[in-house]
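Colleague: sequence-free structure coming up:
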């Protein structure tokens, strides 16, 4: 997977417009051996951009009916920073159940996994995969591929920002050895408490290192900081 992800990242670097980005997203779907991949972004002015492998009919219906208002994935991920399995969200309301019924009828799939992204100037984006695998298969799949999905999400977002604004660059400073240690443990899937214990420091001190690394990397949140550090080769996993 790593070699194929590197090839995808190389393709993204040369992407010249949103039509090419859509094409590469379809390639990413095939690379991950998944039914659907979607990137959906809303900037500070409310402008929306979406690139998806869902059917054209479902995309037209989704945006035409402004389903983002009731979509538990959008509403739930907006309040979160970590990747979200759709099973963790609240689908108990009638509107949510009706929406899911329409989505499944449109071929969206029975399971989904979304990575929330927060960019500059109030930008909010979601990178999502969905499929109709069985529960046990889905659990194993997302556990195995979380790291690659987070990386892909942030690379796609960076390219979309570059296409929209002309640049996605921010000045980056070197991380300290301790900041690298903290980001490395988080990238390996350890919780903040586990990472703090492994390093022999308090969770408060750990948060200080995380915030310092996030500021240096120009990251919007902890996951973004870890993804950027990984993509820049600052971490060895």
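Modeller: Cool, the structure landed. Since the model is a prediction, treat every value here as computed from it, not as a measurement. Numbering: from 1, shown residues only.

Colleague: Please count neighbours and contacts with C-alpha atoms only from this point.
Modeller: Will do.

Colleague: Look up the closest residue to residue 39, ignoring the ones flanking it.
Modeller: Leaving aside its chain neighbours, residue 39 sits nearest to residue 127 (4.6 Å; criterion: CA to CA, 6 or more residues apart in numbering).

Colleague: can you tell me the helix or strand for the one you found?
Modeller: Using DSSP states H and E, the element containing residue 127 is strand 124-131.

Colleague: Name the residues that touch that strand?
Modeller: 34-43, 74, 77-78, 108-119, 153, 157 (CA atoms under 8 Å, 6 or more residues apart in numbering).

Colleague: Show me how far that strand is from its chain's centre.
Modeller: Chain-centre distance of strand 124-131: 6 Å, with CA atoms, centre = their mean, to the nearest Å.

Colleague: Please identify the buried residues of it?
Modeller: Across strand 124-131, burial judged by 16 or more other CA atoms under 10 Å covers 124, 125, 126, 127, 128, 129, 130, 131.

Colleague: repeat for stretch 220-237
Modeller: Using 16+ other CA under 10 Å as the test for burial, stretch 220-237 gives 220-231, 235.

Colleague: do the same with stretch 204-219
Modeller: 206, 209, 210, 211, 212, 213, 214, 216, 217, 218, 219.

Colleague: Now the one residue sitting closest to the centre of the chain. Nearest residue, chain neighbours left out?
Modeller: Using CA atoms, centre = their mean, the residue of the chain that lies closest to the mean C-alpha position is residue 115, 2.9 Å off. Nearest residue to residue 115, sequence neighbours excluded (CA to CA, 6+ apart): residue 83, at 4.4 Å.

Colleague: and residue 5, what helix or strand is that in?
Modeller: Assigned by DSSP H and E, residue 5 belongs to helix 2-13.

Colleague: repeat for residue 190
Modeller: Taking DSSP H and E as the definition, residue 190 sits outside all helices and strands.

Colleague: The structure to be compared is supplied as follows:
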């Protein structure tokens, strides 16, 4: 099965979920499919409403999750800071781990089989939500970099798809009506989902690259999406395009 089929199969499985309790089990299947050690989706901020305890679904061992919260690592975890300032995926090797308590956090995580390599994709929702999708691996450095490069496109779309699924199933967001997409908007989203960049989309559709930007901007606005990957994921979630 090729990588594009991995994404299609994964989103199809996630689409069938109807209960919040099914999310963590689904992530176990996805992490195995992509050759990763663990996956976690964390809702750091729920939007404009009052803050509350973070909502998460994860493949991490329950013992590690209990240790993490018991030691209040949420307050000092540099991964959590990515939700506040991050816009692009962040490799954990670039995080500041000089503080003794932060080093202890990562040392304990490794003792529970978390890492040593990790990547976090920040997601910013249109209603002020701040979420993080993290994946980890125990592969060697060069193999880890190759794994990330091969799957970054999928992880982008998967992170935003989970954003839609988690917030909906958990009741943290009410369903909203979406304006109908035009044929060109759907075509642009479909091609972006297949891994094409804007210049390639323009050639395939026989239109200018600036027109592709206009169609994508319109699609993002109609879908209430903050990025083009978010638009692809939301359109797939709403079954407006096939991934």
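Modeller: Good, I have the coordinates. Note that the structure is a prediction, hence the values are computed from the model and not measured.

Colleague: quick revisit: trace the helix holding residue 5 of structure 1 over to structure 2 and give me the residue numbers.
Modeller: Matched against structure 2 by TM-score structural alignment, helix 2-13 of structure 1 falls on residues 4-15.

Colleague: For the matching stretch, give me every contacting residue.
Modeller: 23, 26, 30, 33-34, 154, 158, 161, 165, 194, 237, 242-243.

Colleague: And the helices in structure 1?
Modeller: With DSSP state H applied, structure 1 shows helices at 2-13, 18-31, 56-64, 72-77, 94-105, 135-165, 177-187, 192-199, 203-217, 222-231, listed in chain order.

Colleague: which residues touch the residue lying closest to residue 209 of structure 2 once chain neighbours are set aside?
Modeller: Closest residue to residue 209 of structure 2 apart from its sequence neighbours, by CA to CA, 6+ apart: residue 202 at 5.1 Å. Applying CA under 8 Å, 6+ apart to residue 202 of structure 2 gives the contacts 208, 209, 211, 212.

Colleague: ok, now how distant is the last one from residue 98 of structure 2?
Modeller: Which is residue 212 of structure 2. Taking CA to CA, to the nearest Å as the measure, residue 212 of structure 2 falls 44 Å from residue 98 of structure 2.

Colleague: got it, and residue 63 of structure 2?
Modeller: Residue 63 of structure 2 sits 25 Å away from residue 98 of structure 2, going by CA to CA.

Colleague: residue contacts, the equivalent of residue 103 of structure 1 over in structure 2?
Modeller: In structure 2, the residue matched to residue 103 of structure 1 (TM-score structural alignment) is residue 109. Applying CA under 8 Å, 6+ apart to residue 109 of structure 2 gives the contacts 64, 115.

Colleague: returning to that earlier point: from residue 242 of structure 2, how far off is the residue nearest to residue 209 of structure 2?
Modeller: To residue 242 of structure 2, residue 202 of structure 2 is 19 Å away according to CA to CA.

Colleague: ok so, going back, tell me who's in contact with the aligned partner of the residue nearest to residue 115 of structure 1 in structure 2.
Modeller: Matched across to structure 2, residue 83 of structure 1 falls on residue 89, judged by TM-score structural alignment. Going by CA under 8 Å, 6+ apart, residue 89 of structure 2 touches 119, 120, 121, 122.

Colleague: can you do 10 Å?
Modeller: Residue 89 of structure 2 makes contact with 82, 119, 120, 121, 122, 123, 132, 133, 134, 152, 155, 156, according to CA atoms under 10 Å, 6 or more residues apart in numbering.

Colleague: For the second one, which non-adjacent residue is closest in space?
Modeller: If the residues on either side of it in the chain are set aside, residue 119 of structure 2 comes closest to residue 91, at 4.5 Å by CA to CA, 6+ apart.

Colleague: show me what contacts that neighbour?
Modeller: 79, 117, 118, 119, 120, 121, 134, 135, 136, 145, 148.

Colleague: What about the fourth one, how many residues nearby?
Modeller: Residues within reach of residue 119 of structure 2, counting by other CA atoms under 10 Å, total 23.

Colleague: so it touches residue 79, yeah?
Modeller: Yes. Look at residue 119 of structure 2 against residue 79 with CA atoms under 10 Å: they come within range, at 9.2 Å.

Colleague: residues shared between the contacts of the two?
Modeller: Residues within reach of residue 119 of structure 2 and of residue 79 at once, by CA under 10 Å, 6+ apart, are 90, 91, 92, 134.

Colleague: among the contacts of residue 89 of structure 2, which recur in structure 1?
Modeller: With both residues aligned by TM-score structural alignment, their matches' CA atoms under 10 Å, the contacts of the contacts of residue 89 of structure 2 that structure 1 also has are 119, 120, 121, 122, 123, 132, 133, 134, 152, 155, 156.

Colleague: what does residue 113 of structure 1 align to in structure 2?
Modeller: By TM-score structural alignment, residue 113 of structure 1 lines up with residue 119.

Colleague: who's in contact with that match?
Modeller: Going by CA under 10 Å, 6+ apart, residue 119 of structure 2 touches 39, 79, 89-94, 133-137, 144, 148, 152, 155.

Colleague: rerun that using 8 Å as the cut-off
Modeller: Residues near residue 119 of structure 2 by CA under 8 Å, 6+ apart: 89, 90, 91, 92, 134, 135, 136.
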